[in-house]
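Visitor: Prediction below, plus the sequence it came from.
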Amino acid sequence: MSTPESTGNDAFAKAAKEINDLTKKPNNTELLQLYSLFKQGIFGDNTTAQPGMFDLSGKAKWNAWNEKKGKSKADAQAEYIALVEELKAKYA
């Protein structure tokens, strides 16, 4: 299984750990953005089956990740790192 550490990007791995240290929870839009950039940064394009219509949370996550299709892993990791820095300033 892939992990942030296995990407070889130390800044990405550090950001993935630091996001858990926030004192307040980001809003749902920010959480979906974090999720989608993280998944794209680790796995690349979404190739999983789309969740059923009654799995609203799963469907939102799937759609958010699928919107990143075509973005390179490196670009997604860079955007993830920048978003974590922004959220640290906002919620730390």
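Guide: Received the coordinates, thanks.
Visitor: rest of the way, CA atoms for contacts and neighbours
Guide: Fine.
Visitor: State the number of residues packed around residue 47.
Guide: Around residue 47 sit 11 other residues, with neighbours defined as other C-alpha atoms under 10 Å.
Visitor: Where is the longest helix in the chain?
Guide: In the chain, ranked by residue count with DSSP state H as the criterion, the top helix is helix 73-91.
Visitor: List the buried residues in that helix.
Guide: Within helix 73-91, the residues that qualify as buried by neighbour count (16 or more other C-alpha atoms under 10 Å) are 73-74, 76-81, 83-84, 87-88.
Visitor: Included below, for side-by-side comparison, is a second structure:
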Amino acid sequence: MSLKDQFDAAVAASKQLPERPDNMTLLKIYALFKQASEGDCEGKRPGFTDMVGRAKFDAWDGLKGTSKDEAMQQYIDLIEELK
């Protein structure tokens, strides 16, 4: 099974976790997914009135420089831990 296939399976599994992860874990899942699928974060940071958008941007931006393959592997590992 290729890394991409494992990643796709983990994405599907993330929607069926036994319980909802805490907000920090959800941010990490989001950031790893974005890094794995789109690469480094680009664009402007949302303003302070958009706290959710800002938190997502900061989490994703924190992974800058991480390869897509590395982000995929981290995502797979995190979802496996949460199962």
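Guide: Yep, it's here. Fair warning: this is a prediction, and the values are worked out from it, not measured in the lab.
Visitor: List the TM-score for the superposed pair.
Guide: Structural agreement between the two chains, given as a TM-score (TM-score structural alignment, normalised by the length of the second structure), stands at 0.94; 81 aligned residues with a C-alpha RMSD of 1.0 Å.
Visitor: how about the buried residues of helix 73-91 of the first structure, which pair is most distant?
Guide: Maximum pairwise distance among the buried residues of helix 73-91 of the first structure (C-alpha to C-alpha): 22.2 Å, between 73 and 88.
Visitor: Helices along the first structure, start to end?
Guide: Shown for the first structure, the helices assigned by DSSP H span residues 10-18, 28-43, 56-66, 73-91.
Visitor: okay, and the first one goes to which residues in the second structure?
Guide: Helix 10-18 of the first structure lines up with residues 5-13 of the second structure when matched by TM-score structural alignment.
Visitor: where's the residue of the first structure positioned farthest from its centre relative to residue 60 of the first structure, distance?
Guide: In the first structure, counting by C-alpha atoms, centre = their mean, residue 54 sits farthest out from the average C-alpha position, at 22.8 Å. With distances defined as C-alpha to C-alpha, to the nearest Å, the gap from residue 54 of the first structure to residue 60 of the first structure amounts to 11 Å.
Visitor: From residue 11 of the first structure, how far off is the aligned residue in the first structure for residue 77 of the second structure?
Guide: Per TM-score structural alignment, the equivalent position to residue 77 of the second structure in the first structure is residue 82. Plainly put, residue 82 of the first structure is 10 Å away from residue 11 of the first structure if you go by C-alpha to C-alpha.
Visitor: Over to residue 75 of the first structure?
Guide: Look at residue 75 of the first structure and residue 11 of the first structure: by C-alpha to C-alpha, they are 13 Å apart.
Visitor: try residue 29 of the first structure
Guide: 23 Å.
Visitor: These two: who's more crowded?
Guide: residue 11 (15 against 10).
Visitor: got the contact list for that one?
Guide: Residue 11 of the first structure makes contact with residue 81, according to C-alpha atoms under 8 Å, 6 or more residues apart in numbering.
Visitor: How about residue 45 of the first structure?
Guide: Taking C-alpha under 8 Å, 6+ apart as the definition of contact, the neighbours of residue 45 of the first structure are 65-66, 68-71.
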